[in-house]
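Trainee: Fold the following, please.
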Amino acid sequence: MTILKNCFGTKTCIIAFLLMQFYTTGNAQPVADSLKQAALHGKSYDEKIKAWIRYLEDYQRYSNLEDMQQSCEEAMALARRHGDSLSLALIERIAGTVYYFKGKYDTAASYYYNAVLKLEKTTDKKHLAMVYNELGKLYRKTRDLERSLENYNKALSIYELLNDEEGIAVILNESGVVYEYKKDYEEASRRYNASLEIQKKRNDSVGISYSLHFLAGIYVQQKKYNQAKDLMREVLTIRQNLKDSFGLALTYADLGAAHKAAGEFDEATQYLLQSNRYAEKNGYPELMLNNYMELSGIAQKRADYQKALEYYQLGSALRDSIFSVEKKKQIEELNAKYNNIQKERTIERQQNRILLQRWAIAGILAVVVLLALLIYSQYKRYQLRKEAELKTALMNQHEQYTKKIIEAEETERQRMARDLHDGVGQMMTAARMNLSAFESAAPPQSQEQTALWTKIVQLVDDSCRELRHVSHNMAPHALQKNNLATAVRNFIEKLNKRDLRVQLYTEGLDERLDVNTEIVLYRVIQECVNNVIRHAGASMLDISITRDAEGIHATIEDNGKGFDTSDMEKFDGTGMKNIIARMAYLKGTAEFDSAPGRGTVVGLFVPLTPA
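Mentor: So this is what the prediction gives:
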């Protein structure tokens, strides 16, 4: 899959820089340096904070991401010390963008939501629209397209209210990408052309280049490669004149993808490598990831499988550093937290209205005491009942959010397992077949060559088996057909029992449990067993899982080296906090009994009735 097909030349990267790019002038760098000096050594707080904000907003492109991160932290610390929530919100938005381009999406989401909560209390609607725009981009990155459009629509409404043509043009481009993902190319093209007309009216070379860039993407989707390349060369000329290194990196990447789609592999390779040189220099790992995957695809089409594997490994290493299930989970948790805060604000407004009603009732009491007392009494009972109902509803909603997070995590595990099986697994199988074919075509000429060849084939076979094992552990099929006891037994049977003797005892588990309970318990037991294998150095492991009238009891006991349970670093390093959190989701408990030299006992309990 090409960069253009995925997001047309990393449009997920392009959009974020629409609000960041301010291009070189003759004295821009000295002005940036003087602003930073004023921010660090100004005489008053007002002078310092204004210098920080202008430096961060106007001159980001003169610093690398590490420098910008450090500058944001210093500016935020200054604003916090002076209790300046508005300035803090403005800086938090910029900090979110910096972390976004570093691939730390969970941290970026945290800063964006903090900025939204502060700006919604102010009259600064323009900066609020800018944060909604960033949130739209973030959810587009995680492919939550409906939530992405929701944030873009919020931003567009504000810009239209402010009659801000520049902001409207940005959102038209941003939301156009979402419609490309939805494969609604007609709507995407309409938005890009509308943005282009605004930018031409404003004579904005930067905006014109991005709109043309996006329109070229539509041509690629429609396989009109010559028109796409013509537009991209026009964009390239504009960005070379602007000396926009980031924009040039994007343009070279998209030219490479267009040439690849047209079957022009030499030109494609040249442009993609040129893009990576710019991306590496400026520290944009996601763009490098996409370029490596494009280069791997080109090498495969040329039957250069060694080069394809090298590019794929480089891309995979970057992907692992950028994306993770945990980051997506944290983003969802931040969204849930934001929604809860919004609900709490609604409740607070409702309670304020109730307070006013109480004062009105107090006035009536002065006129008709007996009647007012009766009304007040009835009202209090009604209010308490409603507050109890509201509290129950909020608790149920919180449980649903937590359930969705667990389900999203399990779904992501299953997707990754499928990707491993269908993607890397097939590549390993193809490699094994090619090795066999090569052996038949060019048999070894000596015993040394035969031994080396046998070792290579054995390594490939071992890798295939390990891949299947990892895929199965990430998405166990046993729970789909069997109960918890059978699933755990199947997992244990796959362990290497030469070094670790495992005893499993189960009782009362013939009847199936709730699907979430079974999945969470299975993951917790799996984590405990893996901890024993990795850390305990044990020779014996006893597992007991029983069900009685109270609930589910489980113990995992080993004769390993044990550890100090008061050492919190051990809890961080072995996933024990994750075990405790999962058990808390089931309203259960997890207890650890261990000491150096006397093994470890983990006790788990899940009640069958609501806690």
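Trainee: Please make it C-alpha for all contacts and neighbour counts, starting now.
Mentor: OK.
Trainee: Go through the strand or helix carrying residue 524 and flag the buried ones.
Mentor: Here residue 524, judged by DSSP states H and E, is contained in helix 515-531. The neighbour-count check on helix 515-531 (16 or more other Cα atoms under 10 Å) flags 517-525, 527-529, 531 as buried.
Trainee: Can you tell me which of those lies closest to residue 218?
Mentor: Relative to residue 218, the closest of the buried residues of helix 515-531 is residue 519; by Cα to Cα it sits at 43.2 Å.
Trainee: and the gap between the closest one and residue 413?
Mentor: For residue 519, the distance to residue 413 (Cα to Cα, to the nearest Å) stands at 12 Å.
Trainee: All the strands of the chain, residue numbers only.
Mentor: For the chain, strands defined by DSSP state E occupy the ranges 501-507, 540-547, 551-558, 589-594, 600-607.
Trainee: any residues touching the first one, and which ones?
Mentor: So the one you mean is strand 501-507. 485, 489, 492, 539-547 (Cα atoms under 8 Å, 6 or more residues apart in numbering).
Trainee: For the residues you listed, which two are the farthest from each other?
Mentor: Among the contacts of strand 501-507, the pair separated by the greatest distance (Cα to Cα) is 539 and 547, at 27.2 Å.
Trainee: neighbour-wise, which of the two wins?
Mentor: More neighbours surround residue 547 than the other of residue 539 and residue 547, with 19 against 16 (other Cα atoms under 10 Å).
Trainee: what about residue 460, distance to residue 431?
Mentor: According to Cα to Cα, residue 460 and residue 431 sit 8 Å apart.
Trainee: Before we compare anything, build this one as well:
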Amino acid sequence: MYYRMLLSVLLICLLHFNCIAQTKKINELKQKVDLAVSNDEKLAAIIAYCEDYGNIAQDSLEKYAYIALDLAAASENEKLKTLAQLTLAQDYMQWGWTDSVHAVVAQELPKNKVTDIDRRDIYFKLKRLDATAYGADGKIQESIAILYPLSAEAEKYNDSVQASAIANIIGFAAAYRNEMKEALKWNNRALLYASGTKHNNLGSIYISRAQIMHKEDKTDSALYYLEKGIDLCRQVEMYDRLASAYRFQSAVYVDINRLNDAETALRNMQETRNKIEANPDAIIEDNLQIADFYANTGRLKKAIAFCWSKLETGDLQRKPGDSSKTFNNDPSVRLPFYLALARYLKEDKDYAGYQKVLEEIVVLKDTVYERNKAEAIAEIRTKYDVAQKENTIVVQQLKLARRNYLLFGSIAFIVLAGIIAWLWYRNQNIKQKVRMRQAIEEEKTKAAQSILNAEEKERKRIAADLHDNIGAYATAISADVETISAKGIEAGGSQLANLQLHSKEIIHSLRDTIWVLNKENITITGISDRIKNYVNKLKPSYSHINITVEENIANDIRVGSQKALNIFRIVQEAIHNALKHSQAKNIIIDIKATNSISIEIKDDGKGIASPANGTGNGLRNMKVRAEDAGIHFNIESAEAGGTNVFLETA
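Mentor: Below you'll find the model as predicted:
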């Protein structure tokens, strides 16, 4: 019950910062509506009257909202047209049609920029109303998402009234989320802004502070600020906000067991509602609060009787004998009272009455559903009828325009038609020829560029390959020659052996590169043969290790020369790593080709501690080559020993 009340008060905060006008002023504005002469004067008076929509009866607000729309249709003042739409959105808000509110805001907001000083006030009203609609649906996060940037904009343009209102709402929303430090910060900011405004928002801000204090269990402070807020709201005759404050005051008194004061607060709430141009019994939340008060204070029978008193039906056109009696025939209004009755009857152990009320609830829910569906259909039909009428007006205007321009237009058209046709034909031929020449030139340019790109890419690939392989060996040869020069030939026996080895490696690397350059595409059989030749050259130097090449080539797949060289280099590096580091006794190279090429290099050596995170040059080079060639590459190694290098390509 408390959180339902908090959400209700949050919605009222959103609504009533929009209406700083007083009840006396409303009466004066209503008189201006009656005395207005011109269309725009009457429209402006109605908009000003409806601005304080929280203190206006729903039926009156709806009547004047649609009168404003009719007047706006005949007006040429774009600002008044937008304000008429805003009045309609305020009417939607009072009836709880939040989707329609969002639709109006989305339609009108682009026309009213915050940078336009003449439209800035409308911009703030539209944005706050949008936040209000989200708050009414319980979507506090969406509401706050609008209010935070809106607060920054109000500060940017030094609008203290807007900044005060928005800060107070954000603070109350923070309290609703139990973020009390944040709530107090924003409430203090609201007080700071309000102190410099012409309009008195302090009453609402003090009531919000009372609610923050109450959530922090500071009852004395809550009652203190509540009294200040109530007094200020009473002075400016902000009766709807005042009635809500009395309702909250009653809840605080119930918490501290001051039941007489709580009941007095509820009576004050009802008296305040009577001062507003609305039927107090239409305020469902007020009546449910009274019923809950009776139930929570041990007067369950009185709560039940109170709910039954709000469910009497009758002829709304005929005045009943008892002037204090109010008839309630609306199913959507009756339903909340029946739901409350169900709780009270069950608590009172009146199970027979409880059962009857449950049956009535089912019927009412079905009735409300059907009525809402019928209202939705009626709304669609109304929109369709309005659209049809607007279309008729547009068609008539078009016919009139055609009649006026037909005579002069026909003469001009006949004279110009031939000239335009000849010029168009001539221009099209010229454009076609130009486009053809441009297309041919573009194709030539693209072809030449493609050849240059391909040559450049191949040049860079060959240069990189020669640098990575031959360059390393050439550097080693240079170092060996320097050592031999320094020591002499007799002392440089090992360097001479290295020279011979490195020279052979350069020759092999050149042969591999030439092997690739001589062919556009290479088969997997050619790659396999190259791998076998490489293994056969290694075996004499590693006679203690059994190196085996296994083939299972069902489909002799062809691959590009660059990809073939990368496959060979990866296999070469994997074999080299196994021979150098694994201490293996057996190395198997398994080559398969069916729908794709897969090669696996397996050894039974000591394994790699962390193959996935390997940082050696060999592993890194294999990964880079695989990524460049689009080859799937993976290394697996068990702690018990053994390493598998796996690569696969389509």
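Trainee: List the TM-score for the superposed pair.
Mentor: After superposition, the two chains reach a TM-score of 0.50 (TM-score structural alignment, normalised by the length of structure 1), with 358 aligned residues with a Cα RMSD of 4.4 Å.
Trainee: on contacts alone, who are the packing partners of the longest helix along structure 1?
Mentor: In structure 1, with assignment by DSSP state H, the single longest helix is helix 369-419. In terms of contacts (3 or more Cα pairs under 8 Å, 6 or more residues apart in numbering; DSSP states H and E), helix 369-419 of structure 1 is packed against helix 325-367, helix 447-474.
Trainee: Identify whichever of these lies nearest to residue 85 of structure 1.
Mentor: Using Cα to Cα, these put helix 325-367 closest to residue 85 of structure 1, at 17.1 Å.
Trainee: returning to what we had before: arrange the strands of structure 1 in a markdown table, one row each, with distance to residue 453 of structure 1 as further columns.
Mentor: Output for the strands of structure 1, formatted as a markdown table (distance: least, Cα to Cα, whole Å):
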| stretch | distance to residue 453 of structure 1 |
| --- | --- |
| strand 501-507 | 35 |
| strand 540-547 | 38 |
| strand 551-558 | 41 |
| strand 589-594 | 48 |
| strand 600-607 | 44 |
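Trainee: Out of these, flag the one nearest residue 571 of structure 1.
Mentor: The nearest among the strands of structure 1, by Cα to Cα, is strand 589-594 at 10.2 Å.
Trainee: buried sites along the closest one?
Mentor: Across strand 589-594 of structure 1, burial judged by 16+ other Cα under 10 Å covers 589-590, 594.
Trainee: mind listing what residue 101 of structure 1 touches?
Mentor: Residue 101 of structure 1 touches 13, 65, 284-286, counting by Cα under 8 Å, 6+ apart.
Trainee: can you pick the most crowded of the residues you listed?
Mentor: Going by other Cα under 10 Å, residue 286 tops the contacts of residue 101 of structure 1 with 22 neighbours.
Trainee: Run a quick check on that residue versus residue 318, I expect a contact.
Mentor: Yes - at 7.4 Å, residue 286 of structure 1 and residue 318 qualify as touching, with contact defined as Cα atoms under 8 Å.
Trainee: Residue 31 of structure 1 and residue 46 of structure 1: what is the separation?
Mentor: According to Cα to Cα, residue 31 of structure 1 stands 19 Å off from residue 46 of structure 1.
Trainee: Oh, that last question was meant for residue 253 of structure 1, not what I typed.
Mentor: Between residue 253 of structure 1 and residue 46 of structure 1 the computed distance is 43 Å (Cα to Cα).
Trainee: just residue 416 of structure 1 next, same as before
Mentor: 50 Å.
Trainee: And for residue 493 of structure 1?
Mentor: Distance, residue 493 of structure 1 to residue 46 of structure 1, using Cα to Cα: 67 Å.
Trainee: what do you get for residue 572 of structure 1?
Mentor: 42 Å.
Trainee: Over to residue 188 of structure 1?
Mentor: Residue 188 of structure 1 sits 43 Å away from residue 46 of structure 1, going by Cα to Cα.
Trainee: Then residue 96 of structure 1?
Mentor: 23 Å.
Trainee: Next: residue 347 of structure 1.
Mentor: Distance of residue 347 of structure 1 to residue 46 of structure 1, computed by Cα to Cα: 36 Å.
Trainee: ok, the two, which is more surrounded?
Mentor: residue 347 (14 against 11).
Trainee: which stretch of helix or strand covers residue 412 of structure 2?
Mentor: When the helices and strands are read off by DSSP H and E, the one containing residue 412 of structure 2 is helix 351-468.
Trainee: quick check, distance from that helix to the centre of its chain.
Mentor: 25 Å (Cα atoms, centre = their mean, to the nearest Å).
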